[in-house]
Each structure stands twice: as structure tokens, then as C-alpha cells.
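Visitor: Fold the following.
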Amino acid sequence: MSSGGGDRPTVMVTNDDGIDAPGIRALLHVLVSSYRFNVYVCAPDSEKSAVSHSITWQKALFAKPVEIEGTVAFAVSGTPADCTSLGISKSLFTSVPDLVISGINMGSNCGYHILYSGTVAGAREAFLNGIASISLSYDWVGGKSTINDFKLAAEACLPIICGLLGEIKKKTHPQNCFLNVDIPTDVANHKGYRLTNQGKTMVKMGWRQVASESEGGKMLSTMTMETSSPLGSESTLTNLKHELAFQREVKGSQVDNSDTDYNCLREGYITVSPLGALSPADMESQAYFNQWLAGVSAL
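Guide: Model prediction:
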């Protein structure tokens, strides 16, 4: 175990909602008040949701000390993956953490959403560097959830954190994966832990045209153009005098009805999904492209 302070293990916490977000603050309160860990914090200085595993390249990062009781904490100008990389490098802290915890995210991270998640990337970055890690997400629902639910979620996950640290101490934990944990909306009445697999559920997104800020709120459909052609035609798009503004919107959803992370979460379980960094195709696709590639070679 790390020697950050006595025999207590050292955990480093990051997230993607930013260092001031209620999820990470609730997690830190529970970790510190348990008196079981040395706690480091290296989290983004602002919200970095849905940045996936992006990193800062060829530009300096800035780390500012932050006062969070019971911790050594820094707010960093980078992404969650940046924060983890910097936090485990011994550039900020005197020791390498035994475990990296990313979260608690405001919103679940199941199915294909895992690919977009900065929270999951914070844990994945530690895994890529040989350090055990967990990403934690709470299934926040507006009108039902309250800030206190983050504290309940952190308390519900404490046995998982302690259990994994026990395995790390004994050097018996699997090193070919990290854990993605989702906590149900009604966390006070959760049904216990459930080992699950990543499913294929995702929200289908589209785009809508919105008002241009540079036009002072004027709708883009009334912009001055050099042609009367309808918006969307090639000639119009190449002759616009002003930039266009678009915003994502939800168009629908793709739900995986099998016994996977999303459905188990909806049933009220705390889902625990082991993840790796590689995404191999299924055997059927491998067989298809093996035959296809042989044909391409003959062309």
C-alpha cells in the first residue's frame, strides 16, 4: 500500500462534473469521515462532461490547490483523463494512489454512453497505467433525485471500495479490467449489488438550428443571405454571410432489453460492470471480414 499516511490505503478521486460538483463533494465527505483512507483529489476546475477520453496535448495544464477538509486537493484545467494522469504521476502528490475513484457522476453511465463518459475515462486512464480504478455514477432524475442522494450513493458504494482495496492489498485483484458502477435513482431502497455487462443502450441524438449569439438572438432562418435558395441547399451553405448555430437534441433511444447494466439499474440494483480498454468485434464479424479480406486481396 502507498505510504501517504500510516497503514491506511491512499485513494485519489477525480470526476468530470468539476471539483465543486455535489457528487464528488459527497463522495469525499464519506471517504474522509470514514477515517479509512488517505484522500487525494485531482479533478477538473470546471465541468468536463461527455469529453470521453480526450487529453490535453502540446498545451500546459494548470493545477490550483483547493481547500477540501481531510484531503490534499487540486483543481486542474484539463480533462478527467488529464487529471488522472497528472494525479498518479507523483508530480502533484508524494505517492501513487492504491486506487483511483472517478465520480460520483450526475447521471448514469450505461451501455454505449460509456464511450462518451468523462467519468469512465477518469477510471480508464488509471487502468491503462496499471492502477486499480472504479467509476461511480448516480442515476439522477430531475424531480425525483436530491443532493442528499449523492451521500447515500457514496455510502452504498463504500463496501465495494473497501472490498477492492482489500484485494489490492493481498495482490489478488484482477488487473485486466476496471469497474464501472451505477447507482439507481431510489438509492435508499436499492436491491443490492449486481454484476452486469455493458449493454447497447444509448440515447439517439440529432441537431436543431438555434439562434445565433452573434446576431443578438436573431433566428438564423432570417439571416441575410446572398441567395434566396432554401437553407440546406449547397449553394446557400457556401454563400452564407454569417455562421450557423446548432444544438444537440434527443431524438429517441435505443434500449437493450437483455440482462445488462441499463436494465439491472432500472430494476433497482447497484450495477457493477468490469470493463477493459479493448473493444474486439464478435466472432461472427471476425469470420465475415476474414473471408472478405481474402477476396479484397485477389482484386
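Visitor: For the rest of this, base every contact and every neighbour count on C-alpha atoms.
Guide: Noted.
Visitor: Next secondary structure after the longest helix seen in the chain?
Guide: Taking DSSP state H as the assignment, the helix of the chain that covers the most residues is helix 148-170. Under the assignment DSSP states H and E, the closest C-terminal helix or strand after helix 148-170 is strand 178-183.
Visitor: ok, then the element right after that following strand?
Guide: strand 193-195.
Visitor: So which elements touch that next one?
Guide: Judged by 3 or more CA pairs under 8 Å, 6 or more residues apart in numbering; DSSP states H and E, the packing partners of strand 193-195 are strand 270-275.
Visitor: quick one, the strand it packs on and helix 148-170 angle?
Guide: Relative orientation of strand 270-275 with respect to helix 148-170: 50 degrees, computed using axes from the mean of the first three to the mean of the last three CA atoms, to 10 degrees.
Visitor: quick one: contacts of strand 270-275?
Guide: When contacts are defined by CA atoms under 8 Å, 6 or more residues apart in numbering, strand 270-275 is touched by residues 177-184, 190-198, 261, 264-265.
Visitor: Of those, keep whichever come out buried.
Guide: The neighbour count (16 or more other CA atoms under 10 Å) marks 177-184, 190, 193-194, 196-198, 261, 264-265 as buried among those.
Visitor: so residue 136 touches residue 106, yeah?
Guide: No: the pair residue 136 / residue 106 is not scored as a contact, 9.5 Å apart, by CA atoms under 8 Å.
Visitor: And this one, please, so the two structures can be compared:
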Amino acid sequence: MENSGAVSSFDHNLPTVMVTNDDGIDAPGLRSLVRVLVSTRRFQVLVCAPDSEKSAVSHSITWRHPISARRVEIDGATAYGVSGTPADCTSLGVSGALFPSVPNLVVSGINFGSNCGYHIVYSGTVAGAREAFLKDIPSVSVSYDWQDTLFSTLSFPVGGKSSVDDFTLAAEACIPIISSILAEVKNKKYPSGCFLNVDLPTNVTQHKGYKLTRQGKSIYRTGWKQVTSTTRGKMLSTMTMDTDAKMPVEADIMADASQGSLIFQREVEGAQIVEDDTDHKYLKDGYITVTPLAALSPADVGCHTYFKDWLPSVVDHTSPSAL
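Guide: A predicted model of the protein is given here:
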């Protein structure tokens, strides 16, 4: 696709922010974020987001076939819905092939549900920011800890019932972070060795402040149950295991079921692992958590110590004398 005319009027005195997500370009979290960014009149706003819901796809990319980009009307922004993953959207959006300039900052979100601990691994929202980081562009992923009364039936911590309006409040709470990042980028002081993962508490209007945190190991225990082809499944989001969104019934799954295949649905089996002094703990305490992340996932120091002694023994055990 040619990028001529992709952005008709650009104020080059303003920094450019590109927004993506994994909930899809029509998601209320993304629309609220874009609306707030535009309303400040301090940013040029681009949007390059999946044309449909792509939660929990992690950092998958489209490799074997082309993807399409369709212009979407969003007031105050230049927006495209893309038939790819969040990582695809970021990659395309910062490439110069779709937009005439490279954004100064990529913001991925606002996600429907928090992304802390090990759930960061599954998150398409975080992957949208990570892809920008891999391309040396400052980025931040943003998630809102959506809660509903449905969670009380699953023994999840409930901080109050959320509403769509909370996404606007969450977006407003992110403006100081976004503005400060761009100021540091302009002054060439912003670190290049990480990107930020921001999670906003359920009661965002009463948040306790911004807290620098570290990624913990929190994760919901999930399993599988066999279901019939007529069972209406529930889709689990990367962190809050959202029970509101319905899982689409795929035609090929229905066909498999009619041919005798077994159909399985993922389900939540237990509560989260809770740690002190980590992203999830501070989020549940009411803070806006700000967690620096990188692409590398180093193992615990104890693992390196163990394998330093273990690896030489592998050679000994595979030698003929050891058999």
C-alpha cells in the first residue's frame, strides 16, 4: 500500500504517537485512549490496530501471507485496521510503508483487563509495545484492571464494577506518563534498554499514585474441560480471564465435532499466585504500576549455578563408559 496521502495534515512541531492494541480497533479502550490523546492537542495521533479481536496471541507474527490495511474513520487521528496481529500492526505502523513518518512513541492499549506477572508472556497488548522496542522506538503497553460482578462467583478479588467510562479515566491518568516519555525522548535522555508496562487499578479515580514495580510470577491456574459443540464457551483474557466476551464458534471446529472429534474449552481452575513487592500486588493495592520490561527473559541466578555443574555431567552420562 502506498503511503501518499495517508496523513493529509501533519503538524511537524508536535510529537507523533501511534496507538495499537490486541482487543481490536473498535475496542473501547483504544477509542478512549485515542480520544483523550487527540483532545489534548499535544500529539499527532496515528492508529494501526488489528481489525478484529486478537487477545492472548502473544508476539505472534504473520509470515506466510500478506496482510491488509483498511482506512478507519476516527476523529482527529489517521487510523488503519489491519488483518494481522498486534506485533504485525506495530511493525507495519513504524515501518514507513503505511504512514509517512516514524512515530516518536508507540502506545499499545488500553487493554480490557490487566497484564501482570506471567500473563505478560501471553499478552498481545504487551507484544505491541515490545515490537516497537525491538525496532528501537520508545513504547508503553497500557492495561486497565477491569472488574465485573461476575468475578465474585469465581472467588477473584473484586474492586468494584467497571464501566466503559473507566477507560477514559484510565487514558487521562496515562497522559502524564506519555508526555514525560516524549519530553525525555526529545531531550535524548530516555533509556533505550527497556519499554514500560503500565497497569491501572479498577478504581482509577482513587488510585494511590504511580508505583515503579517489577514483573512478578502471578498467573491464574487454568485447565481444560471437554465440551459439546453446542456449549457456549467463554473466552479468557490474558490477565483477568474475562468472562464477558463470547468465544466465536469456528466453522472448522463445528465440522470437526460433527466428525467425532473431541472439543475442549480452557477454564480457570484456581486463584492467582500472589507475591509481595510485584506488579500484581501493587495493582491490587490501588497503585498505577509502571514496570520496565525488555525482550530478554533471563533465568534466575540459581538456575545458572545449577546448570553450570549439570552440563558437564551430561557429557559424562552420554559417554560409552556411562551406558
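Visitor: quick one: which of residue 136 and residue 106 of the first structure has more around it?
Guide: When residue 136 of the first structure and residue 106 are compared for neighbours, residue 136 comes out ahead with 30 against 22, by other CA atoms under 10 Å.
Visitor: What residues in the second structure pair up with the longest helix of the first structure?
Guide: Residue correspondence for helix 148-170 of the first structure in the second structure, counting by TM-score structural alignment: residues 165-187.
Visitor: what number of residues lie near the aligned partner of residue 76 of the first structure in the second structure?
Guide: Taking TM-score structural alignment, the alignment pairs residue 76 of the first structure with residue 82 from the second structure. Here the neighbour count serves as a burial measure; for residue 82 of the second structure (other CA under 10 Å) it reads 24.
Visitor: what's near enough to touch residue 82 of the second structure?
Guide: The contact partners of residue 82 of the second structure, taken as CA under 8 Å, 6+ apart, are 48, 49, 50, 51, 67, 68, 69, 70, 89.
Visitor: Then residue 3 of the first structure?
Guide: 9, 10, 95.
Visitor: got it, and residue 29 of the second structure?
Guide: Residues touching residue 29 of the second structure, when contacts are defined by CA under 8 Å, 6+ apart, comprise 109, 110, 111, 112, 164, 167, 168.
Visitor: Quickly find the element holding the most centrally placed residue in the first structure.
Guide: Against the mean C-alpha coordinate of the first structure, by CA atoms, centre = their mean, the closest residue is residue 119 at 2.0 Å. With secondary structure defined by DSSP H and E, residue 119 of the first structure is part of helix 118-128.
Visitor: superposed on the second structure, where does the helix or strand following that helix end up, distance-wise?
Guide: With elements assigned by DSSP H and E, the helix or strand that comes after helix 118-128 of the first structure is strand 132-138. When the second structure is superposed, strand 132-138 of the first structure averages 0.2 Å from its matched positions, counting by mean CA distance after the TM-score superposition for the first structure.
Visitor: Mind checking which of the contacts of residue 82 of the second structure are in strands?
Guide: Where these overlap with strands, as defined by DSSP state E, the overlap consists of 48, 49, 50, 69, 70.
Visitor: What's the match for the last one in the first structure?
Guide: In other words, residue 70 of the second structure. In the superposition onto the first structure, residue 70 of the second structure corresponds to residue 64 when matched by TM-score structural alignment.
Visitor: these two touch, right, that match and residue 83?
Guide: No: under the criterion of CA under 8 Å, residue 64 of the first structure makes no contact with residue 83, lying 12.0 Å away.
Visitor: The two: which has the busier surroundings?
Guide: Just comparing residue 64 of the first structure and residue 83: by other CA under 10 Å the higher neighbour count belongs to residue 83, 29 against 12.
Visitor: how far away is the more buried one from residue 126 of the first structure?
Guide: When distances are taken as CA to CA, to the nearest Å, residue 83 of the first structure and residue 126 of the first structure turn out to be 10 Å apart.
Visitor: next one: residue 196 of the first structure
Guide: 21 Å.
Visitor: Residue 168 of the first structure now?
Guide: The gap separating residue 168 of the first structure from residue 126 of the first structure is 14 Å, by CA to CA.
Visitor: The two: who's more crowded?
Guide: For the pair residue 168 of the first structure and residue 126, the greater number of neighbours falls to residue 126 (24 against 19), based on other CA under 10 Å.
Visitor: That one pairs with which position in the second structure?
Guide: When the structures are aligned by TM-score structural alignment, the residue of the second structure matched to residue 126 of the first structure is residue 132.
Visitor: List the contacts of the nearest residue to residue 149 of the second structure once chain neighbours are set aside.
Guide: Ranked by CA to CA, 6 or more residues apart in numbering and with sequence neighbours excluded, the top spatial neighbour of residue 149 of the second structure is residue 161, at 6.0 Å. The contact partners of residue 161 of the second structure, taken as CA under 8 Å, 6+ apart, are 146, 147, 148, 149.
Visitor: list the contacts for residue 154 of the first structure?
Guide: For residue 154 of the first structure, the contact set (CA under 8 Å, 6+ apart) comprises 26, 27, 30, 104.
Visitor: make it 10 Å
Guide: When the contact criterion is CA atoms under 10 Å, 6 or more residues apart in numbering, the partners of residue 154 of the first structure are 23-24, 26-31, 103-104, 136-138, 161, 183, 187.
Visitor: now, which of the residues you listed sits nearest residue 212 of the first structure?
Guide: Using CA to CA, residue 23 comes nearest to residue 212 of the first structure of the contacts of residue 154 of the first structure, at 33.3 Å.
Visitor: Show me what that closest one lines up with in the second structure.
Guide: Under the alignment (TM-score structural alignment), residue 23 of the first structure pairs with residue 29 of the second structure.
Visitor: hang on, the earlier thing: could you check the angle the longest helix of the first structure makes with strand 178-183?
Guide: Computed by the same axes, to 10 degrees, the angle between helix 148-170 of the first structure and strand 178-183 is 150 degrees.
Visitor: count of neighbours near the closest residue to residue 116 of the second structure other than its chain neighbours?
Guide: The shortest distance from residue 116 of the second structure to any non-neighbouring residue, by CA to CA, 6+ apart, is to residue 280 (5.5 Å). Other residues lying near residue 280 of the second structure total 28 when counted by other CA under 10 Å.
Visitor: Confirm that residue 280 of the second structure lies within a strand, as I assumed.
Guide: No: note on residue 280 of the second structure: no strand contains this position according to DSSP: H, G, I helix; E, B strand; the rest coil, which reports helix.
Visitor: Map residue 8 of the first structure across to the second structure for me.
Guide: Matched to the second structure by TM-score structural alignment, residue 8 of the first structure sits across from residue 14.
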